[in-house]
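Colleague: would you be able to build a 3D model of this:
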Amino acid sequence: MTTQHLLDGLDDRSRHPLRPMANKVPEVTVLFWIIKVLTTGMGETASDLLARVLGPVPAVAVGGVALVASLAMQLTVRRHIAWVYWTAVVMVSVFGTMAADVLHVGLGVPYAVSTPAFLAVLAAVFVLWYASERTLSIHSVRTRRRETFYWAAVLATFALGTAAGDLTATAGLGYLGSVLLFAAAICVPALAHRFSGLDAVTAFWAAYVITRPLGASLADWMAVNGSRGGLALGLEPVTLAWTLAILGLVAYLAASQREGRVRAAA
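Modeller: Coordinates of the predicted model:
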């Protein structure tokens, strides 16, 4: 156990002496990244679908209420629960898309302006988080304050990724070109960590940001019509298919969690 882990543990016990909180973020595995990309794409098309069916203002209102409810549930539980955690991620994805779209469509803010603005917001969250906790590691999200910083960072990454993906798609690359760009870009943090000594925390958050435009561009490419360079599968089928994929994978994680607890108790 490292000195930092000991300090984190002492910090957690001082904040919650009677009921220490378990780490609230899932283990980062290949399955984690697959589900993360799926939630980004599903959030993109679901947001567009809600705006079309309900109208932009009611869609934002519904998305905001659902986001608050899902985050409240996530903050209430004292350990990682797969379906609670990933429900919150999905709602952050939906609302993060809406936030970026409202700025561009509703207020006329260009993506070239909103993208660096969301980047600045994310940087501010990281600066405040580190100044308060001296760590940005997701393996130490065991206090309410750290978890609040974590979800603020997650929301900022989704808004940033949405704006960045739309920026590249509308700047000439198109949706398929954006998919290829971000598929290559997401390999950079992993390779830098593996071969150039980039620390794990920086590599994680860099890849985390890129999952958003990658998944959103892929979902858009599948959904939009041929005149926009897409496969014309439609918002409803793509949203449904990606939702079912998320449900299946999260159900598998939940079952694995239960099996792990049973083994630990045996």
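
Colleague: only C-alpha atoms from now on, for both contacts and neighbour counts.
Modeller: Fine.

Colleague: I figured residue 129 hits residue 149, correct?
Modeller: Yes - taking contacts as C-alpha atoms under 8 Å, residue 129 lies within contact range of residue 149: 5.9 Å.

Colleague: what about the helices in the stretch 51-200 of the chain?
Modeller: 56-76, 82-101, 111-133, 144-168, 174-185, 187-195, 200-223 (DSSP state H, counting those that start in this stretch).

Colleague: would you list those in a markdown table and tack on mean neighbour count?
Modeller: As requested, these are arranged in a markdown table below (neighbours: other C-alpha atoms under 10 Å):
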| stretch | mean neighbour count |
| --- | --- |
| helix 56-76 | 17 |
| helix 82-101 | 24 |
| helix 111-133 | 17 |
| helix 144-168 | 23 |
| helix 174-185 | 19 |
| helix 187-195 | 15 |
| helix 200-223 | 24 |
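
Colleague: redo those as JSON lines? Include distance to residue 25.
Modeller: Written out in JSON lines, the entries for the helices of the stretch 51-200 of the chain read as follows (distance: least, C-alpha to C-alpha, whole Å):
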{"stretch": "helix 56-76", "distance to residue 25": "10"}
{"stretch": "helix 82-101", "distance to residue 25": "8"}
{"stretch": "helix 111-133", "distance to residue 25": "16"}
{"stretch": "helix 144-168", "distance to residue 25": "9"}
{"stretch": "helix 174-185", "distance to residue 25": "24"}
{"stretch": "helix 187-195", "distance to residue 25": "20"}
{"stretch": "helix 200-223", "distance to residue 25": "13"}
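
Colleague: which of these sits closest to residue 247?
Modeller: helix 82-101 (8.6 Å; C-alpha to C-alpha).

Colleague: counting contacts, what elements does the closest one pack onto?
Modeller: helix 30-54, helix 56-76, helix 144-168, helix 235-265 (3 or more C-alpha pairs under 8 Å, 6 or more residues apart in numbering; DSSP states H and E).

Colleague: let's compare: structure for the following, please.
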Amino acid sequence: MSNKVPEATLVFWAIKIMATTVGETGADYLAVHVGLGTAVTGGMMLVLLLAALAGQLRTRKYVPWIYWLTVVLVSVVGTQITDALTDKLGVSLYASTIAFALALAVVFGLWYRSERTLSIHTINTTRRELFYWAAVLFTFALGTAAGDLATEALGLGFVIGVVVFGALIALVSTLYYVGSNPVLTFWLAYILTRPLGASFGDLLSQSQAYGGVGLGTINTSLLFLTAIAVLVIFASATATANATAARTVSTPASKRASK
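Modeller: Prediction:
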């Protein structure tokens, strides 16, 4: 099995941020505007996520459309988990943020204890992949709780939320480029892109009366889903081209070795 997680390129981060935006706006659209409610929306998305995850686990290599479909669905489910705790069970955002941070720490601890690495460059066994997706789920849930805590409970608002979380990601990126631990900086950025994407999604979708642009949840979701689809097609074409080039290079070498 080859590594099943893409390289953390600019395209990777662009899709990741837009996937988090879709997780925020898509969940709101289905639960509120369609009227399905949090429980029904969460149940539907969980079933779809399990189906996508099963497909992802069956593949033997990175397949862009399956991988990113799973990420989008994890984003929606992660959002629904936090919303259910906050809106239905009355759990404070402070408590859920702490709880998800601890849960993520437990996943990382178990992952490292088992595999001695948290690197995304070696997701080449089923066990590592299960740890990876568990971590991804909790990063989305944590990012949702932390983002809502900052923009709503602490009153930062959507614009300041985008600026603050964008600045934090820029800081983490700077730390990476000056030589900080690449695994640590990756996961910090991965967590922070969730509240950034959520704040950006709320900024675009919410009405102007609430400080947003007023595009609405369906328009924002469709806009970003289209952009994600275009980038995934690009990623698929790039992966195919790279695989073809690798085979082209290896074939002459194999012929020389056989002579």
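
Colleague: of all the helices and strands packed on helix 82-101 of structure 1, which one is nearest residue 205 of structure 1?
Modeller: That would be helix 144-168 among these, by C-alpha to C-alpha, at 8.8 Å.

Colleague: over which residues of structure 2 does that closest one lie when aligned?
Modeller: With TM-score structural alignment applied, helix 144-168 of structure 1 matches the range 126-150 in structure 2.

Colleague: can you tell me which residues contact the residue lying farthest from the centre of structure 1?
Modeller: Relative to the centre of structure 1, and counting by C-alpha atoms, centre = their mean, the farthest-placed residue is residue 266 at 34.7 Å. Neighbouring residues of residue 266 of structure 1 by C-alpha atoms under 8 Å, 6 or more residues apart in numbering: there are none.

Colleague: state the distance from the closest residue in space to residue 70 of structure 2 that isn't next to it in sequence to residue 239 of structure 2.
Modeller: Nearest non-adjacent residue to residue 70 of structure 2, counting by C-alpha to C-alpha, 6 or more residues apart in numbering: residue 52, 5.5 Å away. Separation of residue 52 of structure 2 from residue 239 of structure 2 (C-alpha to C-alpha, to the nearest Å): 20 Å.

Colleague: is it true that residue 250 of structure 1 touches residue 81?
Modeller: No - counting by C-alpha under 8 Å, residue 250 of structure 1 sits too far from residue 81 to count as a contact (10.0 Å).

Colleague: OK, contacts around the corresponding residue of structure 1 for residue 108 of structure 2?
Modeller: When structure 1 is aligned by TM-score structural alignment, the residue opposite residue 108 of structure 2 is residue 126. Each residue near residue 126 of structure 1 by C-alpha under 8 Å, 6+ apart is listed here: 136, 153.

Colleague: do you know how far residue 120 of structure 2 is from residue 135 of structure 2?
Modeller: From residue 120 of structure 2 to residue 135 of structure 2 the distance is 11 Å (C-alpha to C-alpha).

Colleague: I meant residue 177 of structure 2, not that one.
Modeller: From residue 177 of structure 2 to residue 135 of structure 2 the distance is 24 Å (C-alpha to C-alpha).

Colleague: again, but for residue 98 of structure 2
Modeller: 15 Å.

Colleague: ok, now residue 214 of structure 2?
Modeller: 33 Å.

Colleague: wait, residue 110 of structure 1 sits on residue 100?
Modeller: No - shown here, residue 110 of structure 1 and residue 100 do not form a contact pair, counting by C-alpha under 8 Å, at 10.1 Å.

Colleague: could you find the counterpart of residue 67 of structure 1 in structure 2?
Modeller: Match for residue 67 of structure 1 (TM-score structural alignment): residue 49.

Colleague: residue 113 of structure 1 too?
Modeller: Match for residue 113 of structure 1 (TM-score structural alignment): residue 95.

Colleague: neighbour count winner among residue 250 and residue 81 of structure 1?
Modeller: residue 250 (21 against 17; other C-alpha atoms under 10 Å).

Colleague: aligned to the more buried one, what sits in structure 2?
Modeller: Using TM-score structural alignment, residue 250 of structure 1 pairs with residue 232 in structure 2.

Colleague: contacts only, for that match.
Modeller: Counted by C-alpha under 8 Å, 6+ apart, residue 232 of structure 2 has contacts 15, 64-65, 68.

Colleague: reformat those as JSON lines; add distance to residue 225 of structure 2.
Modeller: Below are the contacts of residue 232 of structure 2 laid out as JSON lines (distance: C-alpha to C-alpha, whole Å):
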{"residue": "15", "distance to residue 225 of structure 2": "9"}
{"residue": "64", "distance to residue 225 of structure 2": "15"}
{"residue": "65", "distance to residue 225 of structure 2": "12"}
{"residue": "68", "distance to residue 225 of structure 2": "11"}
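
Colleague: nearest to residue 244 of structure 2, of those?
Modeller: Taking the contacts of residue 232 of structure 2 together and measuring to residue 244 of structure 2 by C-alpha to C-alpha, the closest member is residue 64, at 16.1 Å.

Colleague: ok, now how distant is the closest one from residue 57 of structure 2?
Modeller: Taken as C-alpha to C-alpha, the span from residue 64 of structure 2 to residue 57 of structure 2 is 13 Å.

Colleague: ok, residue 7 of structure 2 next?
Modeller: From residue 7 of structure 2 to residue 57 of structure 2 the distance is 18 Å (C-alpha to C-alpha).

Colleague: do residue 36 of structure 2 as well
Modeller: Per C-alpha to C-alpha, residue 36 of structure 2 is found 29 Å from residue 57 of structure 2.

Colleague: same thing with residue 49 of structure 2?
Modeller: Residue 49 of structure 2 is 12 Å from residue 57 of structure 2, by C-alpha to C-alpha.

Colleague: just to revisit the earlier point, is it true that the residue nearest to residue 70 of structure 2 touches residue 69?
Modeller: Yes - Residue 52 of structure 2 is within contact range of residue 69, at 7.0 Å (criterion: C-alpha under 8 Å).

Colleague: circling back to that earlier point, can you say which of the helices and strands packed on helix 82-101 of structure 1 is nearest to residue 175 of structure 1?
Modeller: Using C-alpha to C-alpha, these put helix 144-168 closest to residue 175 of structure 1, at 8.1 Å.

Colleague: thanks again, I'm all set now.
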